[in-house]
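Visitor: Quick one: sequence and predicted model below, then my questions.
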Amino acid sequence: MVRKIGFGLIWLGFITYAFLFAPPNDPNTSELIKNMLVFQWEGINPLVIALFNLLGIWALIYTAVILMDGRGQKVRAWPFAIASVGVGAFAILPYLALRDPNPQFEGKKSLLIKILDSHLTGMAAALIAGALIVYGLQGDWANFVQQWHSSRFIHVMSLDFCMLGLIFPSLLGDDMARRGWKNHQLFWLFALIPFFGPLVYLSVRPPLPDTEIKN
């Protein structure tokens, strides 16, 4: 219960900060998002483009964990997974506040879970993330810092990226247990390496068991 209350308070605090204390909303934000979605990147700082797309990689990472975790939960995981594509940690934090510990997986794996459980998915995500980071490093850091201080979208997007990294270990232990992988050293390795720790984990974790549901 303490764990659930803690995540609930973090979620409320994050929302409060984003809407009351973050920099004001830039009137050009909607146009910026639209242009990034349709790949009209001319004139946009590569750092902003990279960060925006790396949040999509985070959504994939979390989807590849919480859909398995959701099997056996009272709360369905898929609405939170879908919402995380658009709002990141604002969708994951309430799931963490509502879920119960779940170190088991029972039943047949669906096609989607098989795809997300594949090492190829993790490796592809890691390669795309690496390419995005290389692209982003060509950006203008001074301009990014200026936007971080003046644009709510850039400011909150940056904090969202960091928050997703901080809360990932809360799901990692159960996911390793579902796979019979009990190694505390590897847990901390995957948990403490920023961003790429979870991607390496998806690329090397043992597959889930595929068993019939017991009556």
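Guide: Nice, I can see it.
Visitor: rest of the way, CA atoms for contacts and neighbours
Guide: OK.
Visitor: quick one: which helix or strand includes the residue lying closest to residue 123 once chain neighbours are set aside?
Guide: Leaving aside its sequence neighbours, residue 123 sits nearest to residue 203 (CA to CA, 6 or more residues apart in numbering; 5.2 Å). Assigned by DSSP states H and E, residue 203 falls within helix 196-204.
Visitor: what's that helix in contact with?
Guide: Contacts to helix 196-204, defined as CA atoms under 8 Å, 6 or more residues apart in numbering, come from residues 61, 64, 117-123, 125-126, 168, 189-191.
Visitor: want to compare, so here's the second one:
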Amino acid sequence: MYYIFQLAPNQTPYRDTYFLQKLLNLKGDDGFRMNEVLVALWYIMGLWPIVYSMLLLPTGRSSKSKIPVWPFLVLSCFGGAYALIPYFVLWKPPPPPIDEDEIGQWPLKFVESKLTAGVRFSFTSLRFTLYWVIIDYFFQIILQVVFALGIGLIIYAGKAGGDDWKEFIRYFRESKFIHATCLHFTLLSTFSPFWVYNDMTARRWKNGSWLLPLALIPFVGPSVYLLLRPSLSSLLAASASPSDEIQK
């Protein structure tokens, strides 16, 4: 935070305000063309909260602290990595065990669904979960389109011309807003492989170890892991089978 407020470049505060208004659709079409890389980065930052929600709930809960994780996840929709770092500092392993009754609760059904794992867009505070459950049938097709749009953002930035990338680098050197956004993206990308490993360990998914190097790829790696990981309910079923056989 000290770096952002005191050391980060701040040569264009008025332009930063203008960019923020454009990205929030608070300004109409005035003929100005927004930088494509900046637009893609802005919307991808809106996708990170749902990725972290599915990595931290429930396997990222702290075992030696009663501090809940969900307030930090909600705040991360606005504060990015800085809202999650305090929880990371307070977090103590291992996470508490998950039982069958907890799996049945609707927040976990939401974050455990493969459909939700395919959705990476900025709608995603946990308070909207009930809404998604109620009208899930009507939104399945829309959600698949949204996921395609999320992948499209990466392609959109990748296909930006050289002039756009040069312009973005210049913005990065001049703008506190863009500098801070890039730093947030870097921090979220840096922390995510650890939480992929933590989630994989909690699920006892040894066959997924090949995904750990992939998790180093910003945003894409954790998203692929979430799509492929086994559900907690299947883990409980596998754990229950040996005990059932012993009883027989």
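Guide: Received, thanks. What you are looking at is a predicted structure, and each value in this text was computed from that prediction instead of being measured.
Visitor: which position in the first structure aligns with residue 216 of the second structure?
Guide: Using TM-score structural alignment, the partner of residue 216 of the second structure in the first structure is residue 192.
Visitor: give me every residue that touches the alignment partner in the second structure of residue 207 of the first structure.
Guide: Residue 207 of the first structure maps onto residue 231 in the second structure when the alignment is built from TM-score structural alignment. Residue 231 of the second structure makes contact with residue 112 under the criterion CA under 8 Å, 6+ apart.
Visitor: how far away is residue 231 of the second structure from residue 137 of the second structure?
Guide: 21 Å (CA to CA, to the nearest Å).
Visitor: what's the answer for residue 24 of the second structure, then?
Guide: Going from residue 24 of the second structure to residue 137 of the second structure by CA to CA gives 29 Å.
Visitor: Same check on residue 154 of the second structure?
Guide: Relative to residue 137 of the second structure, and taking CA to CA, residue 154 of the second structure is found at 28 Å.
Visitor: Which strands or helices does the longest helix seen in the first structure pack on?
Guide: Ranked by number of residues, the top helix in the first structure under DSSP state H is helix 46-69. Contact partners of helix 46-69 of the first structure among helices and strands, from 3 or more CA pairs under 8 Å, 6 or more residues apart in numbering; DSSP states H and E: helix 78-87, helix 111-117, helix 119-136, helix 141-150, helix 152-167, helix 169-178, helix 196-204.
Visitor: Ok, which of those helices comes nearest residue 32 of the first structure?
Guide: Smallest distance to residue 32 of the first structure across those (CA to CA): 9.8 Å, for helix 152-167.
Visitor: which part of the second structure lines up with the closest one?
Guide: Against the second structure, helix 152-167 of the first structure falls on residues 176-191 (TM-score structural alignment).
Visitor: That stretch vs the first structure, average offset?
Guide: Stretch 176-191 of the second structure, aligned to the first structure and superposed, deviates on average by 0.9 Å (mean CA distance after the TM-score superposition for the first structure).
Visitor: Show me how far that stretch is from its chain's centre.
Guide: From the chain centre to the centre of stretch 176-191 of the second structure is a distance of 13 Å (CA atoms, centre = their mean, to the nearest Å).
Visitor: Any idea which residue is closest to the centre of the first structure?
Guide: When CA atoms, centre = their mean is applied to the first structure, the residue found nearest the centroid is residue 58 (3.1 Å).
Visitor: Excluding chain neighbours, what is closest to that one?
Guide: Among residues not flanking residue 58 of the first structure along the chain, residue 164 sits closest, at 7.2 Å (CA to CA, 6+ apart).
Visitor: quick one: contacts for the one you found?
Guide: Neighbours of residue 164 of the first structure in contact, by CA under 8 Å, 6+ apart: 58, 88-89.
Visitor: go on, residue 210 of the first structure?
Guide: Shown in contact with residue 210 of the first structure (CA under 8 Å, 6+ apart): 106-109.
Visitor: What subset of those residues is buried?
Guide: 106, 109 (16 or more other CA atoms under 10 Å).
Visitor: follow-up on the earlier one: can you give me the distance of the residue nearest to residue 123 of the first structure to residue 111 of the first structure?
Guide: Counting by CA to CA, the gap from residue 203 of the first structure to residue 111 of the first structure is 18 Å.
Visitor: These two: which is more packed in?
Guide: Under the criterion of other CA atoms under 10 Å, the comparison of residue 203 of the first structure against residue 111 puts residue 203 first, with 19 against 9.
Visitor: Can you tell me how far the more buried one is from residue 61 of the first structure?
Guide: To residue 61 of the first structure, residue 203 of the first structure is 11 Å away according to CA to CA.
Visitor: before we move on, what about residue 196 of the first structure?
Guide: For residue 196 of the first structure relative to residue 61 of the first structure (CA to CA), the value is 10 Å.
Visitor: what's the matching residue for residue 88 of the first structure over in the second structure?
Guide: Residue 88 of the first structure maps onto residue 80 in the second structure, with residues paired by TM-score structural alignment.
Visitor: Any idea how many residues pack against its match?
Guide: Counted by other CA under 10 Å, the residues lying close to residue 80 of the second structure total 24.
Visitor: List the residues that contact the closest residue to it other than its chain neighbours.
Guide: Excluding the flanking residues, the one nearest residue 80 of the second structure by CA to CA, 6+ apart is residue 184, at 6.1 Å. Contacts of residue 184 of the second structure were listed using CA under 8 Å, 6+ apart, and they are 80-82.
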